[in-house]
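>>> quick one: sequence plus predicted model below, questions after.
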Amino acid sequence: MSNQTKIIAALLAGVAVGAVAGLLLSPDSGEENREELAGWFKDMYRSSKEKAGELAEKGRNAVKSAQSKDFASATDDVEKTLGV
């Protein structure tokens, strides 16, 4: 796991812990909190789905580019495109 991946994972974990703490300390009713949490998860799902689609498109483009080059430069292009 790269350092960038670890940082992103830690950031997402921190956001999740903060959201749970905020809900537990919220003066709203349980039903309101559940509705808010459900909306947040739906938004996160949509956002994750979009990001996954973008990453898949970058991967497809990197593969197409790699097919037209020699192996060494193709590997460099794929790593550069994916940020590895």
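Nice, I can see it.
>>> for the rest of this, base every contact and every neighbour count on C-alpha atoms.
Fine.
>>> ok, residue 79 to residue 47 distance?
Using Cα to Cα, to the nearest Å, residue 79 is found at 24 Å from residue 47.
>>> same check on residue 16?
15 Å.
>>> tell me what the lengthiest helix in the chain is packed against?
The residue-count maximum for a helix in the chain (DSSP state H) belongs to helix 30-67. Helix 30-67 sits against helix 71-82, with contacts defined as 3 or more Cα pairs under 8 Å, 6 or more residues apart in numbering; DSSP states H and E.
>>> structure B:
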Amino acid sequence: MKKETKIIAGVLAGAALGAAVALILSTDKGGEVKDKMTDWFCDLLDASKDKLADMTDQVKETIAKVRA
């Protein structure tokens, strides 16, 4: 992954986290928002793990091709 892509991903993740914290702290219905945000973060984490696994597989395949 390029350096610029990592920076952009970090900024977007930080913005999402900041928005989630602001929503949780600013509403009277914090329990509902907290549940929704928890589900959203769990989904985001699962998607990130899947993406990382895919990238790992691609790197391993590329290394195997280079060595062959």
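Perfect, thanks for sending it. Note that the structure is a prediction, hence the values are computed from the model and not measured.
>>> can you give me the TM-score here?
Superposed pair, TM-score by TM-score structural alignment, normalised by the length of structure 2: 0.78. Supporting alignment: 67 aligned residues with a Cα RMSD of 1.9 Å.
>>> check the mean deviation of the longest helix of structure 1 from structure 2.
Once fitted to structure 2, helix 30-67 of structure 1 is off its aligned match by 1.2 Å on average (mean Cα distance after the TM-score superposition for structure 1).
>>> now do the buried residues in that helix.
For helix 30-67 of structure 1, burial by neighbour count (16 or more other Cα atoms under 10 Å) applies to 33, 59, 62, 66.
>>> would a markdown table of these with distance to residue 21 of structure 1 be doable?
Converted to a markdown table, the buried residues of helix 30-67 of structure 1 look like this (distance: Cα to Cα, whole Å):
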| residue | distance to residue 21 of structure 1 |
| --- | --- |
| 33 | 12 |
| 59 | 37 |
| 62 | 41 |
| 66 | 46 |
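>>> just those now: which is nearest residue 9 of structure 1?
The closest of the buried residues of helix 30-67 of structure 1 to residue 9 of structure 1 turns out to be residue 59 (Cα to Cα; 20.9 Å).
>>> okay but the closest one is in contact with residue 77, surely?
No. Residue 59 of structure 1 is not in contact with residue 77 according to Cα atoms under 8 Å; the separation is 10.5 Å.
>>> center of structure 1, which residue is that?
The centroid of structure 1 falls nearest to residue 48 when counting by Cα atoms, centre = their mean (5.4 Å).
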